[in-house]
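# This is a predicted model, with the sequence first.
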Amino acid sequence: MSSTLSEQINDIGIEDVQAPKHFRVIKRGGDVAEFDTAKISVAVTKAFLAVEGDNAATSSRLREQVRELTQQIVSAFSRRMPDGGTLHIEDIQDQVELALMRSGEHKVARAYVLYREEHARQRASRAQGIDKPHPTINVTQPDGSRQPLDLGRIEVLVTEACRGLENVEIKRVVDESLKNLYDGVTAEGVATALMMTARMLVEKEPNYTFVTARLLQDNLRREALSFLEVADEATYGEMEALYKPAFQAYIARGIEFEQLDPKLAEFDLERLGDALNHERDSQFTYLGLQTLYDRYFLHREGVRYELPQVMFMRVAMGLSLNEANRNDSAIEFYELLSSFDYMASTPTLFNAGTVRSQLSSCYLTTVPDALDGIYGAIRDNAMLSKWAGGLGNDWTPVRALGSYIKGTNGKSQGVVPFLKVVNDTAVAVNQGGKRKGAVCAYLESWHLDIEEFLELRKNTGDDRRRTHDMNTANWIPDLFMKRVIEDQEWTLFSPADTPDLHDLYGAAFEKRFAEYEEMTRTGQLKLFKRVKAKDLWRKMLTMLFETGHPWITFKDPCNLRSPQRHTGVVHSSNLCTEITLNTSVDEIAVCNLGSVNLAVHIVDGKLDSEKLGRTVRTAVRMLDNVIDINYYAVPQAKRSNFRHRPVGLGLMGFQDALYKQGIAYASEQAVTFADRSMEEISYHAIKASSDLAAERGCYESYEGSLWSQGVLPIDSLEMLVEERGEQYIQVNRDQTMDWTSLRETVKTQGMRNSNVMAIAPTATISNICGVSQSIEPTYQNLYVKSNLSGEFTVINQHMVNDFKEAGLWDEVMVNDMKYFDGSVQGIDRVPDELKARYATAFEVEPKWIVEAASRRQKWIDQAQSLNLYIAGVSGKKLDTTYKMAWALGLKTTYYLRAQASSRVEKSTLKGTDGKLTGVKVPQAEAAPSAPSPQAEAPLGSAPPLACSIDDPDCEACQ
């Protein structure tokens, strides 16, 4: 009781009211106490004050009323029990309520009734473990029962979600969330209201993405813990104690459900449970965690029973099954994954530790020129796609339209009809039920069907000769590019007549191609077509601009720089153009991917070389383990993978790493950083594979490889220069590390893996880690990302931090950025230095993207998934950009992201809702682009929608 209320009651004069003799009171808990008249006066006073306000406390009328009512109540008990006795507390309260009603104080009586109900509710809540119940909102439980909304728990959840984050407001999230709740809401509804409130604030303060993710975890924990029968729910702090039993229960249930490999039970689960770090749950952005929930966590009958740290430990255990010290290795691998220093590829995250551990990312096949072989290859596609593999098919051997078929004495229909079947197979057999099947068909530029191949993705023409769901890529020999530059003719052949061209490259290809051309002049070859090389090149670029396909990839650098030249030929790349491995009828090439998070290796504004070395060393070991543990859906893949053991270590977060160093993407400093960072990754990766060879033995086909000759990727660059000719290539050869000693190490110890590096798109795993994908420049500084998990406001946190430091971040800046589609270039008050640093993908000239890729390529034994962003597209600009990519030694390119020079004007008006609403005013029809990353979207009250660049439903994000 407060001193103020005590003084008020003393003023009322309750000492004049005599308590009845020999009366005792039974409390609700069963205890017995003396009858206290003062407590009746206090209750009555509170009821009056609730109705009449604090000013009534000074009223003589109130003092008299309280005294009279108290006397009436005491007298009533004295009359009822003149000799005294025992009363229940509820009897006393009933008498108070009755006295107020009889005196005509109906409003006060009502206030007293509500007071009693509230206290009854609080007592019931405390019995249910709720210390701070909401006065009016009840939560509907899964069994249909209702209990008061626990305000205390909500405050704890939001406080924990905001812990350690600047510029976030606990009270704002709580108060705004409560406005969106109603009586009878479900527990999931409460969690959703909290998340939505935090999510709406992301565009003003990026840290709210972490708040939203932490609030989402309340739902995740409730779902998993209750399913595992560990707890009904838990706060972040409680997970410190609950993660271990949850992990142990998860292993048992997963094995029981025949989802997890029974070998996981053989690990020291006590020790591994102790190694789980619940604090790392705080690293996730909302997009990252929602992506894991929707697509990665193991589930049973729609219930996700896997938690984030449990998933990382499951993957780590799955990759440690064959390690001698499997518990030590599992903890080492877990530390790397859970810290986001390195992230395994999506198939590995999906399947490691499960009963069917298909962990590899990419499969490359060559399709033979025989009907049974063609349909055998299509069957292989289906089996590999079923287990979440991305596919690259080499179709060059298949005879062209009009070629003679000896067995039937007929003529071939060419490649295109079979590609239609491949397209439909990819649609029919998706990747494990988790994402669309995805395949890319490659055709060499001398194939007689190349012109029709270029048109496969057009929306016009005979739909039976169109493949709307499949990717396509040109496999271009250097000779073709030379003919384009020199404006010469080019000849198209059927591979049935020129089968050896498929396996030749460099000078040998040029010599044989010239011989076949001579045979067309002498009449020895009847089926051919002569075209101007420039015209075919122009058609390639036109189709690339109009349909997004076929991609431009280069045959000769892929082969001339391949460490495995002695065992075969690289006939194509993969789905995402970063893998360059040999294929044949007997071997399906396989590659296992993972990526270093470059952003977290920038410490105090510079690259932490020691940390990077540790990360790469462990990552290469994890990737090598995949080969032995992997499930192989077809025997040709297993045969190839065990013989050559290729892996593809890549990187992500390149743009974030630049931001952390204050470097603009379009700058010489960025190009130099691309060079130096890739050099370090390459050095450590090659060293790690060589050290593994000393421990485990070399890969089977090592002898005769470039590695065995002491030729490293930086050395193979000279082979390309020599074969192509100095006049056609311009490559930087600078190096800073001790490559001489590494050559000797490799020659002495050998290599465990035929190939070690490849830079994949990483769109989904970079979302998980909350960094920029792969080597991409920032798409936009503020936009809405739409994918299978929903729509997510994404804002460049580095930019916000710099703008805050410069005093530029406010509501006006947010609206300006919405108006300019996430760009800062049109905002006058932004300094030029910040405009340069935060230029978006279409504001970075493609020459910088290509130059940085060229510097990386000299260190990589495979290739890069390199998207090109070109604003103000013209034929000349496309021609220059792709010729530059070839001249700078790139092996492959990926998507063309084209933006028309003609844009849509927008005006900003004040709507009736008081919010800024974007209005689009058509000015000129945009030039065609596929896919179009800059599709206009409503602006003002919401950031612009992004394209599906990083939509997991899109082929770009495998």
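Thanks, I have it.
# going forward, measure contacts between C-alpha atoms and count neighbours the same way
Will do.
# And the strands in the stretch 301-450 of the chain?
Chain-ordered strands for the stretch 301-450 of the chain, with DSSP state E, counting those that start in this stretch as the definition, fall at 303-304, 342-344, 362-366, 390-394, 404-405, 410-411, 439-444.
# what's the second one packed up against?
Spelled out, that is strand 342-344. Counting contacts by 3 or more Cα pairs under 8 Å, 6 or more residues apart in numbering; DSSP states H and E, strand 342-344 packs against helix 326-338, strand 589-597, helix 763-769.
# What's the first helix or strand after the second one?
Read that as strand 589-597. Reading on from strand 589-597 to the C-terminus, the next helix or strand found by DSSP states H and E is strand 602-603.
# Next, name the residue at the spatial heart of this structure.
When Cα atoms, centre = their mean is applied to the chain, the residue found nearest the centroid is Asn767 (2.5 Å).
# what's the burial count for the closest residue to it other than its chain neighbours?
Of all residues not flanking Asn767 in the chain, Gly288 sits nearest, at 5.0 Å (Cα to Cα, 6 or more residues apart in numbering). Summarising burial for Gly288: neighbours were counted as other Cα atoms under 10 Å, giving 22.
# contacting residues around Gly288?
Contacts were defined as Cα atoms under 8 Å, 6 or more residues apart in numbering; by that measure Gly288 touches Asn767, Ile768, Cys769, Gly770.
# let's bring in a second model and compare:
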Amino acid sequence: MSLDITETSQRPPSVTEKTATVRVIRRDGSVSPFDANKISVAMTKAFLAVEGDDAAASSRIHHLVAELTEQVEQSLLRHAGPETALHIEQIQDQVELMLMRGEHHKVARAYVLYRDERAKARAAAEAASPARDENVLHVKSADGVLRPLDWDRVAHVVGEAVAGLSDVSSEPVLTETRRNLYDGISADELALAQIMAARTLVEQEPNYSYVSARLLADKLRAEALSYLAGRPRQASQDEMAGIYPGYFRDYLRRAIELELVNPELAQFDLDRITAALRPERDLDFGFLGLQTLYDRYFQHHNGTRFELPQAFFMRVAMGLAIREDDREARAIEFYELLSSFHFMASTPTLFNSGTTRPQLSSCFLTTVDDDLDSIFQAYKNNALLAKYSGGLGNDWTPVRGLGAHIKGTNGQSQGVVPFLKIANDTAVAVNQGGKRKGAACAYLETWHVDIEEFLDLRKNTGDDRRRTHDMNTANWVPDEFLRRVEANEGWTLFSPNEVPDLHDLYGNAFAERYREYEAAAERGEIKVFRKVRAVDLWRRMLTMLFETGHPWITFKDPCNLRSPQQHTGVVHSSNLCTEITLNTSADEVAVCNLGSVNLLKHVGPDGLDTARLEKTVRTAVRMLDNVIDINFYTIPEARRSNLRHRPIGLGLMGFQDALFELGLPLSSEAAVEFADRSMEYISYYAISASTDLAEERGQYQTFEGSLWSKGILPIDSMQLLIDARRGDALDVDTSSTLDWEPLRQRVRTVGMRNSNVMAIAPTATISNICGVGQSIEPLFQNLFVKSNMSGDFTVVNPHLVRSLKERGLWDEVMVSDLKYFDGSLGQIDRVPDDLKALYATAFEVESKWLVDAASRRQKWIDQAQSLNLYIAAPSGRKLDELYRYAWHKGLKTTYYLRAQSATHVEKSTLRGTDGKLNAVSATPAPAASPSPSPAPSPSPSPSPSPSPSAAVPATPSAVVPAVPPAPVVKPKELPKVDDVDFAATDGAACRIDDPDCEACQ
């Protein structure tokens, strides 16, 4: 079997225009044009070697290889530019990736083993051959001059990159770098060769991700310093301690000249600022994090990056401190938090803080009224808000439905869908300054007469004029609808122009008024309405969610009943990522300003470090509050709303990393308890910090009349939901461990600086920067390739590798097994059961555990959480149980459904290549809600075994001990609706690594 991609073939060349300028660097240093034929030949031989060469197999293999080759070519050339050079190992890595993604596991495994054998053979041959003379090679610098390769410097840079890291060495990086050199190589290609050499080793040792990042940092230093000096200039990491202060001044001066940075930053005491820079923190990035910053965040001029990492963090910090009294001290305080990864501001803040257009807010929520002026003003507002990286949530419920009377023309409305199509195209056209795709989510209430067409918006069939392929959609579901689903009753759809007050009603008031409108329809007093079975509509909602990934399921009544701002308006929708729950109206566009605590940085083997957490949260809340005053507002409705209510959204990330550190499986009561306790502390400190700011700076304008002013904190507002549900549809834990009464009294008397203070966002990109798992997400796989806008990255779970090393189990065979089994430990016999439980992947964890943990967090949060749900083999019954379970547990919203469809594995069923993954459940799923029946208000869930964290003082000690394992609760079943068979459907639910998906970025 020969699998070498360098073999030749007579297949016609690709029609891709980029191919003509792309070169391939072979292992002997020679260069040849890129030819996709060679990829096709190599994969064909691999398939034939595994599957056989009979006629039937050959026919299937021919079509399959053509498809895979096209995927490989597109991926490799996605970021290609003039004179791009691809290394042969890079191409082979991509072939391996596509084989694994296609679940051709046996072929991929044979391919991996063959590559390993060839690598060993080459190493042996090189060891027996005379040493190569690098001095014959020349490097072409940026000024076009050929200079002899300085191998000593290459060795020094690689030596710096591996310094201080365990289980890495410079030899394999230098050896692989040598293989990829050729005479006349450019300086950029030389730097890339070193980076690629380290990248190939990541799957064997996660610390090579840091090596790759440090080599990328060396490339960035050369790029930035050369640009500012106007001539080629390089500096090693150990030289940067002396260079950074002078560099920062030069950087700031040039950025101001280019009108990229606010000139006021030059008025800071730069001696004080530059003395606080921490050059050594450039070493703390993983490769994915630094590459993401390089591609999308650092300031550049004509594509040349001249902003180094610590300058980036300091620029953001100075921008956030620009209106502080002692702005240097605050800037340094903010810089310390950002550059140490204890807290990270949201992407718009990182993009724009300290710039000439500081649009720092993350989310904007709007309501579109039922008239053309409002509708077309909404398009304009969306464009202006999206231009500077804002994510949009649009409430379209007021727009009248299909068939409704139009008084002005005496005609009939075409409904809301044609207007949504235009909103979709607007989001595509305004792509957030070229930094990332424009993104919007349209919300519609479940009683709207156009709801069934709304459900079809993301379908790939039907009239394309009534489809929105690029816009997210979400259902805004009232409790009354789900009560009728569970009672198997009817449901009536209305046009909002005939039932205008339903839009602003929630809870029992909505239910009563809705029934009155149903009676009016029966009497013939309402013209446009339609009756359906609630269960039928619910089934269709879930089917569309699986088949198209949309609309998401969000719950109107919990968002409103627990809103601190009930006295000033109504929450009509959430935002793009479903974590924001703020009031909107024709006069106010809701704005939220986000940032996230890195929970991993606040735990140790002994538990949660509450002293460190308090310090982080207090500083973070101040930073987020500053955003409101500094912010560049593109529309007046957003400015007015933000200055009146001053909402912020402090969230968290790295939740599962914290569990790994504590040794707590996600599928355990102990993990649920940790979610509860950690969020309780964040809530306590965030509310306290906002109260302190109110004392220093004043209350927000609409404080009086809010729940805060009545001493009703988020934990207290849970009772409002319990009362509205009458206890018959709510199964929540209301326990607490801190003494909240003193804080409650302080909030009532001193006030709050911010109407809202907490929301858990997806943190997709900023968690990559910090090198931790997204938000509250479970780990996707322990070894996989992540695709985003910056390319493809090998991701290995370093916590798992550490555990396997401790057991003497980390070796090449384990790497191969993890690849073969899609990053899962479940079928690897030699891995102990406790590690399989701890490191179970997302589709091996029953989603009800995620809902239970989210429910325990939700009681502490005044807004919501971006909660993705995972189902390995979806069915209508499973989706019904899961989403109604989320409703029973008091959640406000859910986000993406992430699924593996029933046919997902069939793409690789060539002669028994199954690849199906058996899920590993560490423990049974938590109990589902009981069948609805009259019951008293629920009492707190049974406590686990006594633990050190069961009682925590109001002024906590420095460390909260980790929670020990707890008894398992036997699952119960929810009432069933008729099942929906997804067996023949390959759904479009989120696949985790989609580079175009907002949640995957």
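Structure's in. What do you need? The model shown is predicted, which means the values in this text are computed figures rather than measured ones.
# How alike are these chains, TM-score-wise?
Comparing the chains after superposition, counting by TM-score structural alignment, normalised by the length of structure 1, produces a TM-score of 0.82; 805 aligned residues with a Cα RMSD of 1.8 Å.
# picking that back up, so which of the contacts of Gly288 of structure 1 is surrounded by the most neighbours?
Each of the contacts of Gly288 of structure 1 was scored by neighbours using other Cα under 10 Å; the highest score is Cys769's, at 25 neighbours.
# Would you check how far apart it and Asp341 of structure 1 are?
Between Cys769 of structure 1 and Asp341 of structure 1 the distance, using Cα to Cα, to the nearest Å, works out to 9 Å.
# Same check on Thr583 of structure 1?
Applying Cα to Cα, one obtains 33 Å for the distance of Thr583 of structure 1 from Asp341 of structure 1.
# and what of Pro245 of structure 1?
To Asp341 of structure 1, Pro245 of structure 1 is 26 Å away according to Cα to Cα.
# Leu598 of structure 1 too?
As it turns out, when the distance is counted by Cα to Cα, Leu598 of structure 1 lies 8 Å from Asp341 of structure 1.
# more crowded one of those two?
Neighbour tally, Leu598 of structure 1 and Asp341, criterion other Cα under 10 Å: the higher count belongs to Leu598, 29 against 21.
# Report the contact partners of the nearest residue to the more buried one once chain neighbours are set aside.
Distances taken as Cα to Cα, 6+ apart place Gly653 nearest to Leu598 of structure 1, at 5.3 Å, with adjacent residues excluded. Under the criterion of Cα under 8 Å, 6+ apart, the neighbours of Gly653 of structure 1 are Asn597, Leu598, Ala599, Ser766, Val771, Ser772, Gln773, Ser774, Ile775.
# which one in structure 2 is aligned with Gly653 of structure 1?
Per TM-score structural alignment, the equivalent position to Gly653 of structure 1 in structure 2 is Gly654.
# Could you report the separation of its match from Arg612 of structure 2?
16 Å.
# quick check, Thr917 of structure 1 in a strand?
Yes: according to DSSP: H, G, I helix; E, B strand; the rest coil, the state of Thr917 of structure 1 is that of a strand.
# Correct me if wrong: it contacts Lys910.
Yes: contact status for Thr917 of structure 1 versus Lys910: in contact at 6.6 Å, counting by Cα atoms under 8 Å.
# List the residues that contact the closest residue to Pro605 of structure 2 other than its chain neighbours.
Beyond its immediate neighbours in the sequence, the residue positioned closest to Pro605 of structure 2 (Cα to Cα, 6+ apart) is Leu662, lying 5.6 Å away. Taking Cα under 8 Å, 6+ apart as the contact definition, Leu662 of structure 2 lies against Val603, Gly604, Pro605, Asp606, Gly607, Ala962.
# Number of residues surrounding Gly389 of structure 1?
Here the count is done by other Cα under 10 Å, and Gly389 of structure 1 has 30 residues near it.
# Against Gln958 of structure 1, how distant is it?
Counting by Cα to Cα, the gap between Gly389 of structure 1 and Gln958 of structure 1 amounts to 9 Å.
# Then Thr460 of structure 1?
Distance, Thr460 of structure 1 to Gln958 of structure 1, using Cα to Cα: 28 Å.
# what about those two, which has more around it?
A side-by-side neighbour count of Thr460 of structure 1 and Gln958, using other Cα under 10 Å, places Gln958 first with 28 against 9.
# Tell me which residues of stretch 464-477 of structure 2 come out buried.
Within stretch 464-477 of structure 2, the residues that qualify as buried by neighbour count (16 or more other Cα atoms under 10 Å) are Arg466, Arg467, Thr468, Asp470, Met471, Asn472, Thr473, Ala474, Asn475, Trp476, Val477.
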